[in-house]
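[1] Next comes the sequence, and after it the predicted model I'd like to discuss.
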Amino acid sequence: MEFLHDTVALSRMQFALTAIFHMLWPVLTTGMAIYLVVVEGLWLKTRNPDYYHHARFWAKLYVLNFGIGVASGVPMEFQFGTNWAPFSEAVGDFFGSVLGFEASMAFMLEAGFLGIVLFGWERVPPVVHYIATILVAFGANLSTFWILTANSWLQTPAGGELVDGKFIVSDYFEAIFNPFMVNSVMHMFLATLETSLFVIGGIAAWYILNKRHSAFFAKALKIVLAVAIAVAPLQIYVGHLSGEQVYHHQPAKLAAMEAQWETIPAGQPADWSLVALPNDELEQNDWELKIPNGLGYILELKPILSEPVLGLKEWKPEDRPHLLGLIYYSFRVMVAIGFFFAGLMLWTVLQWVRGKLSDAEIDGQRWLMRAWIFAAPLGYIAVEAGWIVRCVGRQPWTLYGQIRTADAASSLPPENVLVSLCGFAIVYSLLFLCALYFGSRIIRKGPDLNIPVPIFDRATSLPVKHSPDRRPLET
């Protein structure tokens, strides 16, 4: 229980708690916003009322996630001024600016047009409403860009240098386009989209399995599948590119991800540890199961590596990551879920080609629907596992190679941090329970297929009002 008297450890735990909880909500809003753009576009093109009702139904889950994401995200950023003040003072010129861009550009854009998306169906012309939906989706994903830009810069700082404890930026564009940025943004964008697709698909599968609006939700599943055909394999490929970046820029993190204690020289075959029990104290793995030449194929797509893989023993204990079991297995959980998604996508495509997803046949695909329901929460687990690898594996550095985490924390009484940590745990638990309650309530109630589809005057593009009995009135 020594950590209860350690301000740095408690501050790290508090930030981890708020970040892990907050990440649950924007993951779905960023991906689901793209789905809303797709279904509304299909409605405008085909005038099929099913697509309109899909847009109205899924928007309810979107706004629930958006609200909780805002409530949980603001306290997380406040910690940079409370628990991590020395860090903020040192890197605020760049890191603070990027977080400000996220709030002023992305969040304000998303929040500003969300009201039109939710309440403007019969108040603005269809094109205006669709533009608002596109801008909401753009704002949500622009937020991902700025957040990942800031975090990538922490992983591979660029565009300046640390002078007398303060990072002086000489080139903002070099800092923004740091070595990790492009692949990190793409990896997270695909992760949010893939998670949202399998959540939507899992909810649709639940309705189909329970024979509620089967034909209606079969459309949602097919839209999800059409996008997942590209997203699932692309995510695996981009994940491979991200692993290559860690190999070249953060060798200590790679060693922790693979529980690799000894250096593998260049020109030697590199086995991949499938399962292991890392022992940090003895600097060895108590037990492991290896795949011959596996690491070589993962890193360079060939059995013999052209560059060495440095082992953890190359660094002093205080200069290398710890919590190796957490890093090691988080990485494997993330990878396993990515391949599971690809496999489920292939299985579903096969059934689609065989005609088993038709309105007459889809009710009989009970095991397939169960697999989609099982997959619904897995994307969240993969995203959280990926962020654990990304951030815990960066330790003991906050700004990689330049500012240690121990030097970045504020000098606060540990009991004060413990009280705030417990307070966050209680409040976030209540928010989580509320989200489960209201989310399950929306799903149990299901879509309202009696909502009248908006009718617009062709000459003016203005909405035609409806009478109380839902019949259109002349303007």
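    Ah, there it is.

[2] Every contact and neighbour count from this point should use C-alpha atoms.
    OK.

[3] Would you mind measuring from the closest residue to Thr82 other than its chain neighbours to Glu318?
    Residue nearest to Thr82 in three dimensions, not counting chain neighbours: Ser410, with 7.0 Å by Cα to Cα, 6 or more residues apart in numbering. Distance of Ser410 to Glu318, given as Cα to Cα, to the nearest Å: 20 Å.

[4] Comparing the two, which shows the higher neighbour count?
    Remark: of Ser410 and Glu318, Ser410 carries more neighbours, 20 against 9, as counted by other Cα atoms under 10 Å.

[5] now that one: how far from Gly112?
    Ser410 is 35 Å from Gly112, where distance means Cα to Cα.

[6] do Phe21 as well
    From Phe21 to Gly112 the distance is 24 Å (Cα to Cα).

[7] Same question for Val335.
    37 Å.

[8] try Trp347
    Separation of Trp347 from Gly112 (Cα to Cα) stands at 40 Å.

[9] who has more neighbours, the two?
    Gly112 (15 against 12).

[10] which SSE is the more buried one in?
    Using DSSP states H and E, Gly112 sits in helix 108-119.

[11] Trp43 now?
    Using DSSP H and E, Trp43 falls in helix 7-46.

[12] Flag every buried residue along stretch 407-417.
    Buried residues in stretch 407-417, counted by 16 or more other Cα atoms under 10 Å: Ala408, Ala409, Ser410, Pro414, Val417.

[13] putting a second one here so we can go through both:
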Amino acid sequence: MFEAFDATVLARIQFAFTVSFHIIFPAFSIGLASYLTVLEALWLWKKDEVYLELFNFWKTIFAVAFGMGVVSGIVMSYQFGTNWSVFSDKAGPVIGPLMGYEVLTAFFLEAGFLGIMLFGMNRVGPRLHFLATAMVALGTLISATWILAANSWMQTPAGFSINEAGQFIPADWSAIIFNPSFPYRLTHMVLAAYLTTAFVVGACGAWHLLRKTAPRRAHTMFSMAMWMAAIVAPIQIFAGDLHGLNTLEHQPAKVMAMEGHYQSHEGGAPLILFGVPNPAEKRIEYAVEIPKLSSLILKHDLNAPLAGLDTIPDELHPPVSIIFWSFRVMVAIGFAMLGIGIWSLWCRYRRTLDTNAWLHRTAVLMGPAGFVAVLSGWITTEVGRQPYTIYGQLLTANSISPIEAPAVGFSLVAFIIVYFLVFGAGTFYILRLMGRLPRDPMPELEEGPLRTAGITPGPAHTKLHGDHHDL
């Protein structure tokens, strides 16, 4: 059945499939852990039970997403031994310790404090519980740091030597960890995680504002999410521009593919907004372009020359069509997020943030946009590295295990079936949880004797109101 397929292609598809499923959960949990920390800090500071109730609401969702992220990540590590054993042998002295540091620092930190965060509020006290929440958030950021260090080293390898067996031997760990692309890629990824979470939280808040089920809680979620969009989206666009300039310096072929520049441009390169790549004829058909704007963006000079893929041997070209479109999807979503952020600022100024139904509907539609942008960005990054696994050093074709295509093909089919069943069910459960936002307390409780006594109605009063409403 799979004899006609190439084992390398199938192994790449398998890893791409599993990493695509995996990355959406860490991208969500990184941002959500920080959001939980902010919610608990606001509760301790303002003594407003709404923040605690939202903390408990999102805490359950975080636990499910965190668990699915751990399970989906385990599978990828096995593929290094089954499908990519040559890569593991050659790059293991560098990649192995970096992955080990991630487990020893980040995962142990997260696992050690996760139980306290989930179940310890009434056992350890609020301040110690807040410390546990902050440690879980810190653990997710440390985890991202080590993973991005390893992946960035594969993009811009540094600080190594090669022994007689062809293995990459660490020579300078500081150069390995802080390789040329690491600061840009770590910043870009963490900001992407925050925006991803913000738009999920914003979509949830907007959904409940439209349904009018819990106006105060929904307003708090939606307002916080829109502040994040308004502040972080422009920072992300700026960070992305810096990342692009760094990529042009160290991986020029990737940028050529992103820009669709098959040919070199001596007097200023155009910015191709849209078009259809034609790899056979090495040109972009039906191109809609702005003259010289690409040179202005990448070189800060309208007339600066830009090299094209015609300066690189054909066998070293990355797949242009995939990179060309994935990059545009990522950029389009980034500017859409910026637009939502600006729109929310205008509505906030007009005092219509809670009443503008069109903004709420748009926010609901934009809920999964962050995940799409993260996946598009990773596709641009990883496919743009081809035909190398370690850029400029180790070809993908020379990294594969001595394995037959049918073995990879059948395991790929099994992964697809199991992943869609297990993680599809988990995702459906998370969506169900998001739809169950507790109702606001009764107005008479908000203004009655409890408020007069300086006590903010808590979960028990919320339950009372729910019971009363059901009756």
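    Everything's here; your move. None of these values were measured; they are calculated from a predicted model.

[14] Overlay the chains and give the TM-score.
    Counting by TM-score structural alignment, normalised by the length of structure 2, the TM-score of this superposition works out to 0.91. Behind it: 443 aligned residues with a Cα RMSD of 1.7 Å.

[15] I figured Leu54 of structure 2 hits Arg217, correct?
    Yes - the criterion here is Cα atoms under 8 Å, and Leu54 of structure 2 meets it with Arg217 at 7.2 Å.

[16] And for the corresponding residue of structure 2 for Leu312 of structure 1, the neighbour number?
    Counting by TM-score structural alignment, Leu312 of structure 1 lines up with Leu309 in structure 2. Applying other Cα under 10 Å, we find 23 other residues in the vicinity of Leu309 of structure 2.

[17] Leu309 of structure 2 touches Ser264, doesn't it?
    Yes - counting by Cα under 8 Å, Leu309 of structure 2 touches Ser264, with 7.2 Å between them.

[18] Work out for me the element the residue nearest to Leu324 of structure 1 when sequence neighbours are not counted sits within.
    Of all residues not flanking Leu324 of structure 1 in the chain, Ala256 sits nearest, at 5.8 Å (Cα to Cα, 6+ apart). Element membership for Ala256 of structure 1 (DSSP H and E) is helix 251-257.

[19] That helix vs structure 2, average offset?
    Averaged over the aligned pairs, helix 251-257 of structure 1 sits 0.9 Å from structure 2 after superposition, using mean Cα distance after the TM-score superposition for structure 1.

[20] From the contact counts, what lies against that helix?
    helix 214-249, helix 324-353 (3 or more Cα pairs under 8 Å, 6 or more residues apart in numbering; DSSP states H and E).

[21] tell me the contacts of the closest residue in space to Ala192 of structure 2 that isn't next to it in sequence?
    Distance criterion Cα to Cα, 6+ apart; nearest residue to Ala192 of structure 2, sequence neighbours excluded, is Val374 at 6.7 Å. Going by Cα atoms under 8 Å, 6 or more residues apart in numbering, Val374 of structure 2 touches Ile24, Ala27, Met189, Ala192, Ala193, Met330.

[22] which among the residues you listed gets closest to Ser152 of structure 2?
    Among the contacts of Val374 of structure 2, Met189 lies closest to Ser152 of structure 2 (Cα to Cα), at 11.5 Å.

[23] What lines up with Arg348 of structure 2 in structure 1?
    Taking TM-score structural alignment, the alignment pairs Arg348 of structure 2 with Trp352 from structure 1.

[24] To what extent is its match buried, counted in neighbours?
    Counted with other Cα under 10 Å, Trp352 of structure 1 comes out at 15.

[25] Can you tell me how far Leu114 of structure 2 is from Phe108 of structure 2?
    Leu114 of structure 2 is 10 Å from Phe108 of structure 2, by Cα to Cα.

[26] more crowded one of the two?
    Using other Cα under 10 Å as the criterion, Leu114 of structure 2 and Phe108 rank with Leu114 on top: 20 against 14.

[27] Surely that one is in contact with Val136?
    Yes - with contacts counted by Cα under 8 Å, Leu114 of structure 2 reaches Val136, the gap being 6.3 Å.

[28] circling back to that earlier point, figure out which of the helices and strands packed on helix 251-257 of structure 1 is closest to Phe95 of structure 1.
    Nearest of those (Cα to Cα): helix 214-249, 20.1 Å.

[29] And the contacts of the host helix or strand of Glu174 of structure 1?
    Applying DSSP H and E as the criterion places Glu174 of structure 1 in helix 172-176. Residues from elsewhere that reach helix 172-176 of structure 1, judged by Cα under 8 Å, 6+ apart: Phe94, Thr149, Ala150, Trp153, Pro157, Ala158, Gly159, Gly160, Val169.
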